[in-house]
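Q: I'll drop the sequence and a predicted model, then ask my questions.
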Amino acid sequence: MFTGLSAFPLTPMSEQGLQEEAFTRLIERLAVAGVDDIGALGSTGSYAYLTRAERARIAQLAVASAGDTPVMIGIGALRTRDVLALAEDAQNAGASGVLLAPASYQKLTEDEVFGLYETVCRALSVPLCVYDNPGTTHFVFSDELHGRIAQLPQVRSIKIPGVPAEVEKAKARVERLRQLIPSDVTIGVSGDPLAATGLAAGCDGWYSAIGGLYPRIMLAITRAAQAGDSDQALALSARLNPLWALFQTYGGSLRIIATAAELQGFVSRPSLPLPLKTLEGADRQRLADVLERLDLA
């Protein structure tokens, strides 16, 4: 766990409730594909839009459907008391680890964020992955803060945002962080379009949103990097440039992945919590054309 490909599936839903059967099929598909672990209730899993009861149910379904594949459950929330409750639910469901983002409405200080992780780690019996995602939390970790948090006993991985596009610059960024954290804490890259670069730069794993829907090609990229064939990993990722371009056009991965899941028949439409919507009209057709050309399923 915390190395290789960690696949983050969509949590399909409508205003009538969770699409439990569809979610279960997504989890089973990832387990059969052989991903290294599954990250349920990340940003692609729309954790911030769900009630505690819904999140507990998703945690239970994920663990029950994953077989021997380890499952990490997102526990981010605005208040520390709610994070602690969600951590309890995740552990009761049998999660192998938890993922914690410093979610906020008021801007947090570094001391407040450290205090959050310190408090939560005291309550955990499973390892924790630090979720560094300024695009959703609007909190920017310093490497020094990562270094402080990484000393906490339950912290085993840091999920960093996208690395610089050039491999040498990405290596320098990863190495700066590596020097500040214990040797048993892994670094995992997110930001799918630059994940191959991150793996080539020395990241231990890939926390992948698109891998939660299309694990086959993302596993091929990951395994090439793990075998030391960075050129192959980068070439496989470059083949997906038409998809990566859509990520940039439509402001990230969630709407792309949810729309793709609808187009492929993996989930029913609608699959996102309002007011979020999947792509429509010409935008939807554009994605459909890219998916047909790439043949990812």
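A: Thanks, I have it.

Q: every contact and neighbour count from this point should use C-alpha atoms.
A: Fine.

Q: what's stretch 76-91 in contact with?
A: By Cα atoms under 8 Å, 6 or more residues apart in numbering, the residues outside stretch 76-91 that reach it are 47-48, 52, 55-56, 59-60, 73, 75, 97-105, 116, 120, 123-126.

Q: go on, stretch 174-185?
A: Applying Cα under 8 Å, 6+ apart, the contact partners of stretch 174-185 are 143-144, 146-148, 150-151, 155-158, 187, 201-203.

Q: show me the contacts of stretch 76-91 that map onto helices.
A: Taking DSSP state H as the definition of helices, the contacts of stretch 76-91 contribute Arg52, Arg55, Ala56, Ala59, Gln60, Leu116, Val120.

Q: contact partners for the second one?
A: Looking back up the chat, that one is Arg55. With contact set as Cα under 8 Å, 6+ apart, Arg55 has these partners: Leu41, Tyr47, Leu86.

Q: got it, and the third one?
A: The contact partners of Ala56, taken as Cα under 8 Å, 6+ apart, are Leu86, Asp89, Ala90, Ala93.

Q: let me have these in a markdown table, extended by secondary structure.
A: Below are the contacts of Ala56 laid out as a markdown table (DSSP: H, G, I helix; E, B strand; the rest coil):
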| residue | secondary structure |
| --- | --- |
| Leu86 | helix |
| Asp89 | helix |
| Ala90 | helix |
| Ala93 | helix |
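
Q: reformat the ones in helices among the contacts of stretch 76-91 as a markdown table; add distance to Leu213.
A: Formatted as a markdown table, the ones in helices among the contacts of stretch 76-91 follow (distance: Cα to Cα, whole Å):
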| residue | distance to Leu213 |
| --- | --- |
| Arg52 | 24 |
| Arg55 | 20 |
| Ala56 | 22 |
| Ala59 | 18 |
| Gln60 | 20 |
| Leu116 | 31 |
| Val120 | 30 |
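
Q: quick one: which two of these are the most distant?
A: Among these, the pair separated by the greatest distance (Cα to Cα) is Gln60 and Leu116, at 24.7 Å.

Q: please enumerate the helices of the stretch 51-200 of the chain.
A: All helices of the stretch 51-200 of the chain, identified by DSSP state H, counting those that start in this stretch, fall at 52-65, 80-93, 110-122, 134-137, 143-150, 167-178, 195-200.

Q: tell me the most buried of these?
A: Neighbour counts (mean count of other Cα atoms under 10 Å) averaged over each of the helices of the stretch 51-200 of the chain peak at helix 195-200, with a mean of 29.

Q: can you list contacts of that one?
A: By Cα under 8 Å, 6+ apart, helix 195-200 touches 162-163, 165-167, 170-171, 189, 205-206, 221-222, 225-226, 230, 233-234, 237.

Q: which ChimeraX command selects the buried ones in those residues?
A: A single ChimeraX command selects the buried members of the contacts of helix 195-200 (16 or more other Cα atoms under 10 Å):
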select :162,163,167,170,171,189,205,206,221,222,225,226,230,233,234,237
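
Q: second one coming, line it up with the first:
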Amino acid sequence: MPASTTKPPTFTRLSAFPLTPMDEDGIDEAAFARLVSRLASAGVDSIGALGSTGSYAYLTQAERARVARIAVQHAGNVPVIVGIGALRTKQVLALAADAQNAGAAGVLLAPVSYQSLTEDEVFGLYQDVTRELSVPLCVYDNPATTHFQFSDELHARIAHLPHVASIKIPPVPSDSDAARARVDGLRSGIPSSVTIGVSGDAAAVDGLNAGCDAWYSVLAGLLPKPCLAISRAFSRGDIEGAARQSALLEPVWALFRTHGSLRVVATMAEELGLTGSPNLPQPLRALDWAGRALVRDALQAIGVVDWS
């Protein structure tokens, strides 16, 4: 039978990726449950548990299985996507089984490695995993973290595997023509049923304007309302309004560019009292006192009381 051309709703519009708050004694399950509940109440389109913002690589299989269950339990009717990346294929398969048993609506897989991977090895990973899946999969293209560079040809090969439903791409170029060419070039080789989602929050407007179907967002995992304002403006066809909303968040985007999104949102979560401190796995740390002051300034500048 021909593949469906209907785009899966789990992998469209706004997907919010929350922190997994933790210290060296374990995961703060109550804080994580509150974060997920806030996202569900805000009305995000999906929740991405155990993404890079969720520190999946630092957790044991048992901890990740527990986080997946908590996410599904507290997400209400909002679909949950669970990250399943790991060094070995057999570990990925075990994590995929845990995610499906928890009730995940989809899974997110990056090609995690210590040794550099070849394209054939990465294709083999997705081939082996999709063969065992019963839920949709999002390909996580994150070269800044994995140090693996997908070619469009490899994306096309993987996108034709069963259960592949979306590709999460890095930020697109800021030039609108180049951004459109990037998205169109990728889309030309993949099935029409596979969505393309942009990551890199500061580039979200560029990606959506270039034709991306989804925004996989770090900030939305902590402050969903301003991100929803951007996403919903695009859904209405109000591109200029979306750009204005994104511009209001420039103080945050500037911090992301300087310090990286994970440390910034971890510091924000502490400052807003949404998690304890520390909330990252060592050796990772939230920002120091000088960075924390900049975070407070940014939160004040974007009117976080109105956005929380």
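A: Nice, I can see it. Worth saying up front: this structure is predicted, and the values here are computed from it rather than measured.

Q: list the TM-score for the superposed pair.
A: Between these two chains, after superposing, the TM-score reads 0.99 (TM-score structural alignment, normalised by the length of structure 1); 296 aligned residues with a Cα RMSD of 0.6 Å.

Q: about what we covered before: and of the contacts of stretch 174-185 of structure 1, the nearest to Leu296 of structure 1?
A: Taking those together and measuring to Leu296 of structure 1 by Cα to Cα, the closest member is Cys203, at 24.2 Å.

Q: structure 2: which residue goes with Gln248 of structure 1?
A: Aligned counterpart of Gln248 of structure 1 in structure 2: Arg257 (TM-score structural alignment).

Q: how close does that match get to Ile167 of structure 2?
A: Arg257 of structure 2 sits 23 Å away from Ile167 of structure 2, going by Cα to Cα, to the nearest Å.

Q: neighbour count: the two, which is higher?
A: Ile167 (28 against 12; other Cα atoms under 10 Å).

Q: which position in structure 1 pairs with the more buried one?
A: Superposed on structure 1 with TM-score structural alignment, Ile167 of structure 2 falls opposite Ile158.

Q: mind listing what its match touches?
A: Cys129, Val130, Tyr131, Asp132, His146, Val185, Thr186, Ile187, Gly188.

Q: my understanding was that the fourth one contacts Phe141; is that so?
A: Yes. Between Asp132 of structure 1 and Phe141 there is a contact under Cα atoms under 8 Å: 6.8 Å.

Q: what about the two, which has more around it?
A: Ranked by neighbour count (other Cα under 10 Å), Asp132 of structure 1 and Phe141 place Asp132 first, with 22 against 17.

Q: what about Glu38 of structure 1, helix or strand, and which?
A: Check again: residue 38 of structure 1 is Ile, not Glu. According to DSSP states H and E, Ile38 of structure 1 maps onto strand 37-40.

Q: in structure 2, what range does that strand match?
A: Going by TM-score structural alignment, strand 37-40 of structure 1 sits over residues 46-49 in structure 2.

Q: residues making contact with the matching stretch?
A: Stretch 46-49 of structure 2 is touched from outside by 10-11, 14-18, 20, 36, 39, 67-68, 71, 75, 78-83, 221, with contacts defined as Cα under 8 Å, 6+ apart.

Q: measure Leu294 of structure 2 to Phe234 of structure 2 for me?
A: 30 Å.

Q: now which residue in structure 1 aligns to Ala266 of structure 2?
A: In structure 1, Ala266 of structure 2 lines up with Ala258, judged by TM-score structural alignment.

Q: I'd guess its match is in a strand, am I close?
A: No. Looking at Ala258 of structure 1 with three-state DSSP, it is helix, so not inside a strand.

Q: what about it, neighbour count?
A: Neighbours of Ala258 of structure 1 (other Cα under 10 Å): 28.

Q: is it in contact with Glu280, as I believe?
A: No. In this structure Ala258 of structure 1 lies outside contact range of Glu280 using Cα under 8 Å: 11.7 Å.

Q: wait, Phe2 of structure 1 touches Ser157, no?
A: Yes. With contact defined as Cα under 8 Å, Phe2 of structure 1 reaches Ser157; the gap is 6.2 Å.

Q: okay, and the common contacts of these two?
A: The contact lists of Phe2 of structure 1 and Ser157 share Cys129, Thr186, Gly188, where a contact means Cα under 8 Å, 6+ apart.

Q: the strand ranked longest in structure 2 vs structure 1 - mean distance after superposition?
A: Criterion DSSP state E: the longest strand present in structure 2 is strand 164-169. Strand 164-169 of structure 2 differs from its equivalent in structure 1 by a mean of 0.2 Å after superposition (mean Cα distance after the TM-score superposition for structure 1).

Q: on that earlier part again, in PyMOL, how would I select just the buried ones from the contacts of stretch 76-91 of structure 1?
A: Per 16+ other Cα under 10 Å, the buried members of those correspond to this PyMOL selection:
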select buried, resi 47+48+52+55+56+59+60+73+75+97+98+99+100+101+102+103+104+116+120+124+126
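
Q: for structure 2, which segments count as strands?
A: Counting by DSSP E, structure 2 has these strands, from start to end: 13-16, 22-23, 26-27, 46-49, 80-83, 106-109, 137-140, 164-169, 195-198, 214-217.

Q: deepest of those strands, which one?
A: strand 80-83 (a mean of 32).

Q: please pull up the equivalent of Pro193 of structure 1 in structure 2.
A: That one, Pro193 of structure 1, aligns with Ala202 by TM-score structural alignment.

Q: what distance do you get for that match to Leu248 of structure 2?
A: Ala202 of structure 2 is 11 Å from Leu248 of structure 2, by Cα to Cα.

Q: and these two? Which one has more around it.
A: It is Ala202, of Ala202 of structure 2 and Leu248, that has more neighbours when counted by other Cα under 10 Å, with 21 against 14.

Q: find the nearest non-adjacent residue to that one, please.
A: Trp253 (5.5 Å; Cα to Cα, 6 or more residues apart in numbering).

Q: isn't that neighbour right up against Asp201?
A: Yes. The criterion here is Cα under 8 Å, and Trp253 of structure 2 meets it with Asp201 at 7.3 Å.

Q: for the residue sitting nearest the centre point of structure 2, give me its contacts.
A: Taking Cα atoms, centre = their mean, the centroid of structure 2 lies closest to Tyr216, which sits 4.4 Å from it. By Cα under 8 Å, 6+ apart, the contact list for Tyr216 of structure 2 reads Leu14, Ser15, Ala16, Phe17, Lys168, Gly197, Val198, Ser199, Gly200, Asp201.
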